[in-house]
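Participant: below: sequence and its predicted model.
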Amino acid sequence: MFETVKAHPTSNYSKGCVYSQDLYEFPEEEILAMCPSSVQNVTKMKNSSNMVLLTFFGSTLPDRVHIGPVNLRVRRFVSCPLQCLSCSGYGHGKSSCKEASRCGNC
């Protein structure tokens, strides 16, 4: 009657960011190789002040992470909401917009 419950392989993750000028100079693959096994993915954020986005397995973020010899503070990553460029509404993009076009400046 009962089935075992397993974590979803792609949806069970949390995102945090670290800031390091020295770390930002390495390619993403090398940063991932230096990370602990709890880190699933590494993304260097463009146009940022040395921010590296880390995707962790599981739903909890660690307070700190050791990347190579460096111990860095992990901060929760909050992404900007999806906003339509046609109607300026939230939660959908221009390609799926069903509303009338609106000026985004007003």
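Facilitator: That came in fine, so what should we check first? Being a predicted model, the structure only gives us computed values, none of them experimental.

Participant: please make it C-alpha for all contacts and neighbour counts, starting now.
Facilitator: Will do.

Participant: roughly how far is the top helix by length along the chain from the heart of the chain?
Facilitator: In the chain, assigned by DSSP state H, the helix with the most residues is helix 28-34. Distance, stretch centre to chain centre, for helix 28-34: 16 Å (C-alpha atoms, centre = their mean, to the nearest Å).

Participant: with stretch 73-86 instead?
Facilitator: Computed by C-alpha atoms, centre = their mean, the chain-centroid distance of stretch 73-86 equals 9 Å.

Participant: likewise stretch 68-86?
Facilitator: Centroid separation between stretch 68-86 and its chain, computed with C-alpha atoms, centre = their mean, is 5 Å.

Participant: which outside residues touch that stretch?
Facilitator: Stretch 68-86 is contacted by residues 15-19, 34-35, 53, 61-66, 89-94, 97, 100-104 when judged by C-alpha atoms under 8 Å, 6 or more residues apart in numbering.

Participant: structure B:
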Amino acid sequence: MKSIEKAAGKIESAHSEDRCSRYVLHVRNQKQVQTLLALKKLIDGTTVEINYHRTLNTCKCVVSSFDLIHMSEEDLLAEWKGHKVTEVQRITRPTLDGGREKTNTLILTIFGTTIPEHLFVGPIRIPTRIFYPAPMVCFKCLQYGHTKTRCKSKEVCPNCSKSAHVAEGERCVEPAYCRNCEGPHSASSRDCPAYKIEKEIMRIKVEQGISFNEARKNYNARNAPTSFANIVKESTSTIKT
């Protein structure tokens, strides 16, 4: 790290990822960013590759306006390209005939770490708001922090949390049981204490512009000395009584 700072100046902060196989550098000076991106070798001759982080250099916001309902995502992307908008995704909702219909709400991906207070379409001023993703949950094992494609656990029933025992389309008649908090509800319940904790961790991640693992550490530190497991058990105990 000292070699990096000799080449590009003092780094605001840094942390390792993927078991120390790489480092994330936090800088705010644009000139320093360009110096780092151009850096191929350290002073001692060590070859390095420095790129923009795959997630921490973008943020998302939400816009909602009936003035946007008839505009395509491609047209809106072209309209907002000067505001560093790199992706426009329209929210749709199911219809009674099994199809999908457009809504007036869109999720925007912006290259940068802050969102604009508003955007314009012609003379129309449209306010933005922060987008908070839902907690990452695996629909195979029902646990948080990974997705089904990376899950190595056995599939469980989404209602009772036992080994998968109902065919697709059928309904489990066992009492609801959450494997994350041991409460009397399905693992998908929005009232689950574990879900609320994961939602708060996601809020910290978005608002502080940090990785998910960092956000979890910050949450645990903020709630120390009570551990994650104890928080869930205490919340569950409250529910059961």
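Facilitator: Sure thing, it's come through. What you see is a predicted model, and the numbers here were worked out from it, not measured in a lab.

Participant: ok so, going back, taking the contacts of stretch 68-86 of the first structure one by one, which sit in strands?
Facilitator: Per DSSP state E, strands hold the following members of those: 15-19, 53, 64-66.

Participant: center of the first structure - which residue?
Facilitator: residue 15 (4.6 Å; C-alpha atoms, centre = their mean).

Participant: the second structure: which residue goes with that one?
Facilitator: Superposed on the second structure with TM-score structural alignment, residue 15 of the first structure falls opposite residue 60.

Participant: which residues does the closest residue in space to that match that isn't next to it in sequence contact?
Facilitator: Spatial nearest neighbour of residue 60 of the second structure, excluding adjacent residues (C-alpha to C-alpha, 6 or more residues apart in numbering): residue 109 at 4.6 Å. Counting by C-alpha under 8 Å, 6+ apart, residue 109 of the second structure makes contact with 58-61, 85-88.

Participant: residue contacts, residue 88 of the first structure?
Facilitator: 102-104.

Participant: and it? What does it align with in the second structure?
Facilitator: Using TM-score structural alignment, the partner of residue 88 of the first structure in the second structure is residue 142.

Participant: ok, now how distant is that match from residue 13 of the second structure?
Facilitator: Going from residue 142 of the second structure to residue 13 of the second structure by C-alpha to C-alpha, to the nearest Å gives 35 Å.

Participant: before we move on, what about residue 53 of the second structure?
Facilitator: In this view, residue 53 of the second structure and residue 13 of the second structure are 14 Å apart by C-alpha to C-alpha.

Participant: could you do residue 195 of the second structure as well?
Facilitator: Plainly put, residue 195 of the second structure is 31 Å away from residue 13 of the second structure if you go by C-alpha to C-alpha.

Participant: neighbour count: those two, which is higher?
Facilitator: Using other C-alpha atoms under 10 Å as the criterion, residue 195 of the second structure and residue 13 rank with residue 195 on top: 23 against 9.

Participant: how about the secondary structure of the more buried one?
Facilitator: Following DSSP: H, G, I helix; E, B strand; the rest coil, residue 195 of the second structure is assigned to helix.

Participant: re the thing from before, residue contacts, the match of residue 15 of the first structure?
Facilitator: 107-110, 115, 130-131.

Participant: top of those by neighbour count?
Facilitator: residue 108 (25 neighbours).

Participant: trace that residue over to the first structure, please.
Facilitator: Aligned counterpart of residue 108 of the second structure in the first structure: residue 54 (TM-score structural alignment).

Participant: so that match sits right up against residue 43, yeah?
Facilitator: Yes. Assessed by C-alpha atoms under 8 Å, residue 54 of the first structure is found in contact with residue 43 at 6.6 Å.

Participant: can you say which of the ones in strands among the contacts of stretch 68-86 of the first structure are buried?
Facilitator: The neighbour-count test (16 or more other C-alpha atoms under 10 Å) marks 15-19, 53, 65 as buried among those.

Participant: those residues: which two are farthest apart?
Facilitator: Greatest spacing in these, by C-alpha to C-alpha: 15 and 19 (13.7 Å).

Participant: all helices for the second structure, in order.
Facilitator: Listed in chain order, the helices of the second structure (DSSP H) span 2-8, 30-38, 73-79, 193-208, 212-222, 228-240.

Participant: dump those to TSV, plus distance to residue 137 of the second structure.
Facilitator: Output for the helices of the second structure, formatted as TSV (distance: least, C-alpha to C-alpha, whole Å):
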stretch	distance to residue 137 of the second structure
helix 2-8	37
helix 30-38	34
helix 73-79	28
helix 193-208	9
helix 212-222	13
helix 228-240	16
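
Participant: wait, which of these is closest to residue 94 of the second structure?
Facilitator: Using C-alpha to C-alpha and comparing the helices of the second structure, the one that lies nearest residue 94 of the second structure is helix 73-79, at 19.0 Å.
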